[in-house]
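Engineer: This is a predicted model, with the sequence first.
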Amino acid sequence: MSFLDLTATILNLLKKQSFQKERGNNHVHIWEHELENVLDLKNLTLHTQALPQCFLASKNAKREDLALGATKTFRRLDETETLDKYLEQENVQLFGGRRFDPMKNIGNEWRTLGDIYLFLPRIHFITSGNKTRIRINFIENDLLDNGELKPEVLFEIHDTISFTEQSQLNPYFSFDHQLPGESEWGRKINGCLNIFSNGKIGKIVLSRKQIFTAKSNTDLKIQLEKTKVEGNYIFYFKYSEEDAFLSVSPEKLFSIRNGRIEVDALAGSSPRGKSKSDDDRLGDDLLKNQKELNEHRFVTDSIMDSLTELGLKPEFIVAETLLKLPYIQHIHSLISCPLGRHTKILDLMEKLHPTPAVGGSPRELAMENIRAFEPFDRGLYAAPMGIIGKNYSEIIVGIRSALINGKNLHIYGGAGIVPGSTAEREWNETQNKMKAIAGLFS
């Protein structure tokens, strides 16, 4: 199906629709239709100019979602009451993310994003199995008194689903600087080790970033095109003309399916080997390394405690196995439990983020030290992002990530600092983690 045929098909179907007007401006009308052709949604993302736009591919490659345009946006952390009213409705799904730490002074590169950017998409494509469905979301203000769509809404939809055969330019990026530098990193690691001596804190996750500059603006779509699932989620979020964020992350914060929540624990890592025997040896050593196991158990203990505090009964589905990715291998556990009748999704996000894998333990003390030690705002790096809804949620942790802000490229990596950590080892670990995203720019 050509882009023109796709646009025409959707508009012709929509013009025949009318909706029953409801009371209340928060009610969402959802029109859904299964398309005759299966669409490659990553490819579709490469050819849209709609704003905002958000693409998510699941790590098992079984589902892709593409959200285009906004029926409703949420840009403030104090809008939780209104957000809850939307999320209580069947099949309403919001896309986007929130900043890692709203208490940290916002960096200039994140000002367009703000503390939170969640949106109810105007257009939502879902490819799963051998089917592609389209959902279009409307609110009361989009409808005439007779329930038909206002003409301006149809024009907006036309613009949102107008795809073009544009070519992608691959700009050259030159290295600018990194924060912190290697010597400063060493001082910060030593600062963490000194803090551990008081026995009040067991882990602090510190991150660093590399900054590159291009001669012209770009939007990471060349890099999105190069991504492969390979056990990772792929998340792309373009929220302004000059800003786009890409994460190739192995870690989810939580997912919701059929009334159950699943939570990943991913902490403790080692490089991949150059041969199978070398790789197996490194993996075996990782599972026997007490420092790495302790780091992993900080995470699993925290997740179990957080879910229990919400009145849930979590259990291990997978415990302390290896998750092998192209550049790195991790200790991995999977925790699951049924949701409570009155469990709110936003409460889950607030309770689970940040896990010790990206923050530290205990949480509040670790966050205080991250604010003190890190010389930049993480923004969406290591933050919760993805799809949030009552019946279906897929919230990932935005690690292995890059931000484009105008002509500037920011690439991020972090490491868990615990007693026994060394600056050199953690520097090399962050370098290895950044390879996963930096390799997309070669």
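Structural biologist: Nice, I can see it.

Engineer: use CA for all of it now, contacts and neighbours both
Structural biologist: Fine.

Engineer: Quick one: the helices in the stretch 151-300 of the chain, in order.
Structural biologist: In the stretch 151-300 of the chain, the helices defined using DSSP state H, counting those that start in this stretch lie at 151-160, 182-196, 221-226, 276-288, 290-309.

Engineer: ranking those by burial, who's on top?
Structural biologist: helix 290-309 (a mean of 19; mean count of other Cα atoms under 10 Å).

Engineer: Report the angle between it and helix 276-288.
Structural biologist: Here helix 290-309 runs at an angle of 60 degrees relative to helix 276-288 (axes from the mean of the first three to the mean of the last three Cα atoms, to 10 degrees).

Engineer: What residues sit buried inside the next helix or strand after helix 290-309?
Structural biologist: Counting by DSSP states H and E, the element after helix 290-309 in chain order, helix or strand, is strand 315-324. Buried positions in strand 315-324, judged by neighbour count with 16 or more other Cα atoms under 10 Å: 320, 322-324.

Engineer: Comparison target below:
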Amino acid sequence: MTAPLLSHAIKSLTDKLKSLSEQPANDPIIQVSVTIAAIPLIAWLAAQSTYPRLYWKGRDTEEEVAAIGCCTDFFFGDDVDDIELSEKYLKQRELTSNPNIRYYGGVAFDRKNESWPEFGKARFILPRIELRRSATEYKLIVNLNISEASLEQEIASTLAAISLLDNPKPLTPLKKVALMGRNDTPSRARWDQLIKQVTEPGFNEHTPKVVLSRQTQLEVSESVDPWTLLACWQGRNATSFQFGFQFSPEKAFISCTPERLYHRKQRSLFTEALAGTTIRGLNQEQDKAFAQALLDDKKNTHENLLVRQQIVDELNPLSNHVDADELPTIFKLSHIQHLHRSIQAELKAQVNDFQVIQALHPTPAVGGLPKKSAIDFIRQEEGYLRGWYAGACGYFNLHESEFAVAIRSALIEPNRINLFAGAGIVAGSEPDIEWTELENKLATILSILTEL
């Protein structure tokens, strides 16, 4: 049977919604869905006029989600602590036993620091409308929350949202942007000072690793569509996580990141140590040589081992057992390659997602070791607000959750693009080499913006 076109699917969905009032609701959260014909998700998302807008695609799964509107939104600004956040999370997740209900969002890198407006220290939404692809199956989904409004009100709100849906349109082609200015924070001179501080023996003895990062602000001649930019980025790094959150027309946070924070299926948890970087070669022989040099490099292999051990130590109290690769392998991206170790755990009964996030985030790959002293140094010395950069972004539901670490990311504002990159600083790190690593990590996104 052929899946219906969008217009027919909308009619079918509308009919299902109108009949809801005749059926008793078992859960406070109601989900209604219809199967539809294939639709390009990012193009569909970019064509909609409703906010918020979000997109999610896993790194190694045949699943993709585009969503608009808000059925439930829980936002935490600068006056919330982890206990309150955890309680709110648990209360929300327990509203339904439906394994298909998903909350999408993110947690800032530093929940003790000032947060980005609109994004907050943490923000998760249950979208009003979702378009989900699983392999070759596409579904149009609506969510209703009758814990906060009557069923009649929710049906009316959902029908109104459906009436605003538009068909996908071709994405606006990206034009080569004219760079009107560039500002790096920290500056090159300040970067050298920070690395000298971190590698000073007295400091390094108690804090052996700090992941320093840089915000590169590009002033551009005209605004860039975040979804077109993400689609282009996606084409360059198909093996990465790809996601974006746009809570208003003014700002969008997009990411094409290689790093998983964790993937949970019931009590089985999968995570990784991703640290240590080199460039790709111009041919296969050179590429292998660079990879082998990375595997043989004492500084990078030590950095990856530190990350692995910290993750294992954090998971042990939450798990019945933890297994981790003894030796690193190579994880390749379009412009760079990383050292990688897989880690698996069986969580103890009753351990929830927020406990895992609290334990693992920020990872040593984006914060440092020990976690507290490294993050204290970053907060005091780095010179800008990381916000959701290096934060944890993804989704959770009752039986499954997945979060990525937003390390290759951009905050898009009118006539400005904020890019972010970081490098792990340990004993022996050299400012010139680490600054070059930052440039290498921005190479893909900069080439998209300036070489069209």
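Structural biologist: Ah, there it is. This one's a predicted model, so the numbers in the text were calculated from it and none came from an experiment.

Engineer: could I get the helices of the stretch 151-300 of structure 1 as CSV with distance to Thr132 of structure 1?
Structural biologist: Conversion of these to CSV gives the following (distance: least, Cα to Cα, whole Å):
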stretch, distance to Thr132 of structure 1
helix 151-160, 18
helix 182-196, 47
helix 221-226, 20
helix 276-288, 39
helix 290-309, 34
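
Engineer: Looking at those helices, spot the one closest to Glu64 of structure 1.
Structural biologist: Closest of the helices of the stretch 151-300 of structure 1 to Glu64 of structure 1 is helix 221-226, at 13.5 Å (criterion: Cα to Cα).

Engineer: Show me what that closest one packs onto, helices and strands only.
Structural biologist: helix 41-46 (3 or more Cα pairs under 8 Å, 6 or more residues apart in numbering; DSSP states H and E).

Engineer: Tell me how far whichever helix or strand comes after the helix it packs on lies from the chain's centre.
Structural biologist: Going down the chain from helix 41-46 of structure 1, the next helix or strand is strand 53-57, by DSSP H and E. Offset of strand 53-57 of structure 1 from its chain centre (Cα atoms, centre = their mean, to the nearest Å): 9 Å.

Engineer: Quick one: work out the angle between strand 53-57 of structure 1 and helix 151-160.
Structural biologist: Interaxial angle, strand 53-57 of structure 1 versus helix 151-160 (the same axes, to 10 degrees): 50 degrees.

Engineer: With structure 2 overlaid, how far apart is strand 53-57 of structure 1 on average?
Structural biologist: With mean Cα distance after the TM-score superposition for structure 1, strand 53-57 of structure 1 departs from structure 2 by a mean of 1.1 Å once superposed.

Engineer: For the following helix or strand past that strand, name the packing helices and strands.
Structural biologist: Later in the chain than strand 53-57 of structure 1, the nearest helix or strand by DSSP H and E is strand 63-74. If contacts are counted by 3+ Cα pairs under 8 Å, 6+ apart, strand 63-74 of structure 1 sits against helix 41-46, strand 53-57, strand 116-128, strand 131-139.

Engineer: closest to Arg75 of structure 1 out of those?
Structural biologist: strand 116-128 (5.0 Å).

Engineer: Mean distance between that closest one and structure 2 after superposition?
Structural biologist: Looks like 1.3 Å for strand 116-128 of structure 1 (mean Cα distance after the TM-score superposition for structure 1).

Engineer: what's that strand aligned against in structure 2?
Structural biologist: Alignment note (TM-score structural alignment): strand 116-128 of structure 1 is matched to residues 122-134 of structure 2.

Engineer: in the matching stretch, what's buried?
Structural biologist: Per 16+ other Cα under 10 Å, stretch 122-134 of structure 2 contains these buried residues: 122-133.

Engineer: same check, this time on stretch 441-452 of structure 2
Structural biologist: Within stretch 441-452 of structure 2, the residues that qualify as buried by neighbour count (16+ other Cα under 10 Å) are 441-442, 444-445, 448-449.

Engineer: try stretch 12-30 of structure 2
Structural biologist: Residues 13-14, 17, 28-30 are the ones in stretch 12-30 of structure 2 that count as buried (16+ other Cα under 10 Å).

Engineer: List of residues touching stretch 221-230 of structure 1?
Structural biologist: Stretch 221-230 of structure 1 has contacts (Cα atoms under 8 Å, 6 or more residues apart in numbering) with 42-43, 46, 57-61, 168-170, 234, 236, 246, 248, 325-326, 440-441.
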